[in-house]
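**Q** sequence first, then the predicted structure, then my questions.
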Amino acid sequence: MKVAVIGGGGREHALAVTLAKSPSVEKLYALPGSDAMAAVAQCVPVGVEDLSGIAAFCEKEGVDLVVVGPEVPLTEGLADVCQAKGIAVFGPNKAAAQMEGSKVFAKNLMKKYNVPTAAYASFTDGAAAKDYITAQGAPIVVKADGLAAGKGVVVAQTVDEALAAVDAIMEDRIFGESGGRIVIEECMVGEEASLLAFVDGKTIVPMISAQDHKRIFDGDKGPNTGGMGAYAPAPVMTPELTRTVYDTILVPVVKGLAAEGITYQGCLYAGLMITADGPKVVEFNCRFGDPETQAVLPLLDGDLAQIMLACAKGTLTADMVHWKQASACCVIMASKGYPESSHKGDVISGLDSVAPDVQVFHSGTKVVDGQYVTNGGRVLGVTALGATLQEAIDQAYANVRRISFDGQQVRQDIGAKGLRHLGK
């Protein structure tokens, strides 16, 4: 079949690399793709927000399946536009994508269908939000309602910090129009984990668990980022916990959406907090995570294109999805100044010295005069597999050390929490 991957970041590079290995894929496109993705796909200069342009290209070329990477085109309705032309899409329609596009929508749905999550209130009035914060006390969590590239959350340790967050989001609009409405939540205590699932509208098949590392510095210090690394599977997510998440979170959400007249098809990402009271939802995403994808997909033992097509057609079965008996570790190499800014144009050396069994996914690079240079905040994701988590971590960092560019930022503790769970 002909498949088109929408996007050009590290997540999409991982999707393209995995899809290129699918026996059923005869032609792979990337819109717009990247210089790195050109090794496995034909890149087409159509932007991710050009919904009609994407649909027109896919119709003209006879694309059988569109795989949407980023959240913005999903929340804008790309699936609806393509489906109207008879093209199958792996990714939820506009109504279903509200699970990520509006935190208020997601929280209200969870409340209605008794899905465990943090206590919350939503506000469009800054003064009322501040009164609520003052009454609740700290620590407390302030979130922009809409999309904010994974950064629209402030975990405030003091009331003053929370009040300042309200001003920054609602008055200064540091996250743009996403801050016109905010959600204020109780600060849950526990360990975070991610569980992604393939969904065809009714059938839900969880992937292996993962754990992201959001903060820029070791020990979960410093500002939030889009993610500085991930590993899979995450030992904190035991088989019993995974079953609990399936029963109390994934199934009620998909059924709840269906009861509201919304069919969810694609990847449903549950960001979880493992609390003393059991797993609770931190947030939902309507697509593959970044960088979780770079750790999870290399462990897939099956035909990703067929799995995705089954999700789009409502024919998914659990026996289509199998996983390698191994662990994966993805370490992000970020540019100077990230996450406040990004430095572009720094020459990247050492890519040709990486071990052949280690995958380097390109998040923010481009080729200039025959050399890869930095072109974004998160630059590379170095992913290694191992028979054990320790082996995967060691291999990933050994190859990170072979790559260099000016001002690079790398966390040194990706996977350390997992090792602690394993008693290492």
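**A** Cool, the structure landed.

**Q** every contact and neighbour count from this point should use C-alpha atoms.
**A** Noted.

**Q** number of nearby residues for D131?
**A** As a burial measure, D131 scores 11 neighbours (other C-alpha atoms under 10 Å).

**Q** next, the one to line up against it:
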Amino acid sequence: MSTILVTGARLLGREVADLLVRDGRIAEVGRVTPARGVPTLDADGLVALPGLVDLHTHLREPGREDAETIESGSAAAAAGGFTAVFAMANTDPVTDTAEAAEHVLDLGRTCGVVDVVPVGAVTKGLQGEQLAELGLMARSRARVRVFSDDGRCVADGRIMRRALEYLRPFDGVVSQHAQDPRLADSSACCHEGEVSGRLGLPSWPGVAEEAIVARDVMLARHTGSRVHVAHVSSAGTVEVIRWAKAQGIAVTAEVAPHHLALTTDLLVGYDPVYKVNPPLRPGEDVEALRAGLVDGTLDAVATDHAPHARHDKEHAFPDAAFGMLGLETALAVVSEVLVRPGRLDWADVARVLSVAPARIGRLAGHGRPLAVGEPANLTLVDPDRVVTVDAAASRSRSRNNPWHGRTLTGAVHTTILRGRVTHSLDPAARSHRTEVAQ
């Protein structure tokens, strides 16, 4: 294993300290005198955070390697400061068996750039009718703890109750794509309101999300199990979650960067890059989401990174695939819309992009304090670096990037996974990465 000295970093944006990393762990914190021959990474002006963790990514492999592979998605994740990502189950074949989960785990380990954590399907084939192999996946080498039919709602309340009851002994959690199919069917693609009426697009009212979340938090209370709400998009959902937490119900929730920053008015040009599920909402919903993240009602930021090949995305708006890229820009978006205005500090960023996601996913070794003995999973951020997003420069295989051409402040400088530099803007650090990989 390697040794590397990170000098002059601002830990969580606060005190300045050096971090000596040895054998994949933090060996010293404070003023460290470099030993001869130890590679040094100058972090003057950089903020050190625990490695970022994404609860919600679509890596498309197996089945849609034309859009993304675990290798390309891992590279994008490392560039975005992530040291671990949870890979959603809507692959082909679906991750609904222990063997499928272990296959995803092994592909991620082969790449070795981030920890790829399989998410298991709640129901067989994502069909919402029969439970998948929940227990076998939980007991497998993959140790699956997060289960989701994401892209499809577990709409049958009886099936949802059984899943929650079954997963309780494993401390598992259902991550719910909250979309009542009777209130917003598969064709719904625009927030219900003036814009959807003017554009003639099938509407997706906020209540279609809120009704499922209200049902699920009551089921979580009834079963004593954990439920997680994926990609919260409406102000009403924030209210439901806030109420449920006040009752002591075991509910957690995430919000995607695009729902924190983009609004439904972007659809007026029918640009399919802005087609996402749940849809972009009006400004009042965006503000409620930001406030909910600031006050802790919403626990985490998760990208819902959803790459698509051009032949799936470049269609008339109603026919285009749902989804946006998010891994490489998530940190910068949070920095732009919440850190720069002073609503979050860098310790808060660590909470919502590392600590809480790791806790929700029961992922040991990530989201840990920057302290002696802890795994050296680190993200170094240049808080003042201004970046203009270029979709063509993405590590992803896909180009459905809603941030293209936008200027964001705050950029990932270096990502370190268990002492190994997996991404860096510093040529010396990149050289170190090559040495370690040999």
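**A** Done, it's in. Not measured: the values here are computed from a predicted model.

**Q** TM-score of the superposition?
**A** Here the superposed chains carry a TM-score of 0.34, computed using TM-score structural alignment, normalised by the length of structure 1; 239 aligned residues with a C-alpha RMSD of 7.1 Å.

**Q** is it true that A127 of structure 1 lies in a helix?
**A** Yes - A127 of structure 1 sits within a helix when classified using DSSP: H, G, I helix; E, B strand; the rest coil.

**Q** what is the burial count for it?
**A** Per other C-alpha under 10 Å, the neighbour tally for A127 of structure 1 reads 13.

**Q** please report how far it lies from F105 of structure 1.
**A** 22 Å (C-alpha to C-alpha, to the nearest Å).

**Q** A14 of structure 1 is in contact with V296, isn't it?
**A** No - A14 of structure 1 sits out of contact with V296 when judged by C-alpha atoms under 8 Å, with a separation of 9.5 Å.

**Q** ok but A77 of structure 2 is inside a helix, no?
**A** Yes - applying three-state DSSP, one finds A77 of structure 2 inside a helix.

**Q** thought it was touching T83?
**A** Yes - contact criterion C-alpha under 8 Å: A77 of structure 2 and T83 qualify, at 7.4 Å.

**Q** against which helices or strands is the helix or strand harbouring K143 of structure 1 packed?
**A** For K143 of structure 1, the host element (DSSP states H and E) is strand 140-144. Strand 140-144 of structure 1 is packed against strand 153-156, helix 159-166, strand 182-186, with contacts defined by 3 or more C-alpha pairs under 8 Å, 6 or more residues apart in numbering; DSSP states H and E.

**Q** do you know which of these lies nearest I274 of structure 1?
**A** Closest approach to I274 of structure 1 among these is made by strand 182-186 (14.5 Å; C-alpha to C-alpha).

**Q** the next helix or strand after that closest one: which residues count as buried?
**A** Using DSSP H and E, the helix or strand that directly follows strand 182-186 of structure 1 along the chain is strand 191-200. For strand 191-200 of structure 1, the neighbour count (16 or more other C-alpha atoms under 10 Å) marks E192, A193, S194, L195, L196, A197, F198, V199, D200 as buried.

**Q** same for strand 191-200 of structure 1, what does it pack against?
**A** In this structure, strand 191-200 of structure 1 makes packing contacts with strand 204-206, strand 211-212, strand 265-275, helix 304-313, judged by 3+ C-alpha pairs under 8 Å, 6+ apart.

**Q** for the longest one, name the packing helices and strands.
**A** Just to be clear, that refers to strand 265-275 of structure 1. Using 3+ C-alpha pairs under 8 Å, 6+ apart: strand 265-275 of structure 1 touches strand 88-90, strand 191-200, strand 278-285, helix 304-313.

**Q** any idea which of the helices and strands packed on strand 140-144 of structure 1 gets closest to K221 of structure 1?
**A** For K221 of structure 1, the closest of those is strand 153-156, at 12.1 Å, according to C-alpha to C-alpha.

**Q** packing partners of that closest one?
**A** Strand 153-156 of structure 1 packs on strand 140-144, helix 159-166, going by 3+ C-alpha pairs under 8 Å, 6+ apart.

**Q** redo these as a markdown table? Include mean neighbour count.
**A** Listed next are these as a markdown table, based on neighbours: other C-alpha atoms under 10 Å:
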| stretch | mean neighbour count |
| --- | --- |
| strand 140-144 | 24 |
| helix 159-166 | 20 |
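
**Q** strands along the stretch 251-400 of structure 1, start to end?
**A** Under the criterion DSSP state E, counting those that start in this stretch, strands of the stretch 251-400 of structure 1 are mapped to 265-275, 278-285, 327-334, 344-347, 359-362, 365-368, 371-375, 378-386.

**Q** now, of these, which is deepest in the fold?
**A** Greatest average neighbour count among the strands of the stretch 251-400 of structure 1 goes to strand 327-334 (a mean of 30), per mean count of other C-alpha atoms under 10 Å.

**Q** could you check the angle strand 378-386 makes with it?
**A** Relative orientation of strand 327-334 of structure 1 versus strand 378-386 (axes from the mean of the first three to the mean of the last three C-alpha atoms, to 10 degrees): 160 degrees.

**Q** which residue, other than its chain neighbours, is closest to V334 of structure 2?
**A** Leaving out its chain neighbours, the residue that sits closest to V334 of structure 2 by C-alpha to C-alpha, 6 or more residues apart in numbering is P257, at 6.8 Å.

**Q** surely that neighbour touches A300?
**A** No - P257 of structure 2 is beyond contact range of A300, at 10.3 Å (criterion: C-alpha under 8 Å).

**Q** which of these two has more neighbours?
**A** Neighbour count, other C-alpha under 10 Å: between P257 of structure 2 and A300, A300 has more, with 29 against 23.

**Q** ok, the more buried one to A246 of structure 2 distance?
**A** Distance of A300 of structure 2 to A246 of structure 2, computed by C-alpha to C-alpha: 18 Å.

**Q** neighbours around V253 of structure 1, how many?
**A** 23.

**Q** correction: I360 of structure 2
**A** So I360 of structure 2, with other C-alpha under 10 Å, has 21 neighbours.

**Q** for it, give me its contacts.
**A** Counting by C-alpha atoms under 8 Å, 6 or more residues apart in numbering, I360 of structure 2 makes contact with V173, T252.

**Q** distance of it from D54 of structure 2?
**A** 11 Å.

**Q** pull the number of nearby residues for T110 of structure 2.
**A** So T110 of structure 2, with other C-alpha under 10 Å, has 11 neighbours.

**Q** looks to me like it is in a strand.
**A** No - the assignment for T110 of structure 2 is helix, going by three-state DSSP, so no strand is present there.
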